[in-house]
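Asker: Sequence and predicted model, in that order:
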Amino acid sequence: MSDFFAQALVFALDFALACYALALVCAAWRLAIGPSTQDRILALDTLYINGLLIILLLGVRLGSLLYFDIALLIALFGFVGSAALAKFLLRGEVIEA
């Protein structure tokens, strides 16, 4: 019975990985052809979140804790990058003198 649950978990992880990979491709497409700068920034946010989720799923699938540290760094840099881009769009500069 536990073999069934292990196979179901592997199938669910693979299915979720495929769904996030498809979402990653859609976000990259929006980043490339976005009609406005705001659309491109939103696509970039979606891109790093989907990449983060893919790395987390790979960490669960492979049973390695290193992937979780990498995902934490991606989340940190993604948030800082989003804040910097938003500030640049609002004020025209990132670092104020």
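Answerer: Thanks, I have it. These numbers were taken from a predicted model, which means no experiment stands behind them. Numbering: from 1, shown residues only.
Asker: use CA for all of it now, contacts and neighbours both
Answerer: Will do.
Asker: Quick check, central residue of the chain?
Answerer: Ile49 (2.2 Å; C-alpha atoms, centre = their mean).
Asker: another structure for you, compare them:
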Amino acid sequence: MITYATHFAFICFALAILMNLWKIITAGEIADRILALDSMFINALALMILYGIALGSEVYFEASLIIAMLGFVSTVAYARFILRGNIIE
């Protein structure tokens, strides 16, 4: 039963990533693109965790932590660039 649940979750998160890509391409404002990119990081994180559950390996959980940190830092850097025009002061 868990295999059906993981396959269903894979499909749902893959569709969510495709919707995020569509929003990144068609968004009018840069803030919408940044939000779509941030939610795309979260969906990629969920896919990595699901893949780790499916294989029973802890390596993918560690990789998902790295992706989470990268997503947070990039979102903060984009927001700072929009507000101030530079990232490092």
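Answerer: Ah, there it is. Quick caveat, the model's predicted, so the values are computed rather than measured.
Asker: Quick TM-score on the pair, please.
Answerer: Between these two chains, after superposing, the TM-score reads 0.97 (TM-score structural alignment, normalised by the length of structure 2); 89 aligned residues with a C-alpha RMSD of 0.6 Å.
Asker: still on that earlier bit, over in structure 2, tell me which residue corresponds to the residue nearest to the centre of structure 1.
Answerer: Here Ile49 of structure 1 is matched to Ile42 in structure 2, going by TM-score structural alignment.
Asker: how far away is its match from Ile82 of structure 2?
Answerer: Plainly put, Ile42 of structure 2 is 21 Å away from Ile82 of structure 2 if you go by C-alpha to C-alpha, to the nearest Å.
Asker: Also Ile25 of structure 2?
Answerer: The gap separating Ile25 of structure 2 from Ile82 of structure 2 is 18 Å, by C-alpha to C-alpha.
Asker: Just the helices from structure 2, written as ranges.
Answerer: In structure 2, the helices defined using DSSP state H lie at 2-26, 30-55, 59-84.
Asker: so who does Leu70 of structure 2 touch?
Answerer: With contacts defined as C-alpha atoms under 8 Å, 6 or more residues apart in numbering, Leu70 of structure 2 has no neighbours.
Asker: Which residue of structure 1 sits opposite it in the alignment?
Answerer: So, by TM-score structural alignment, Leu70 of structure 2 is matched to Phe77.
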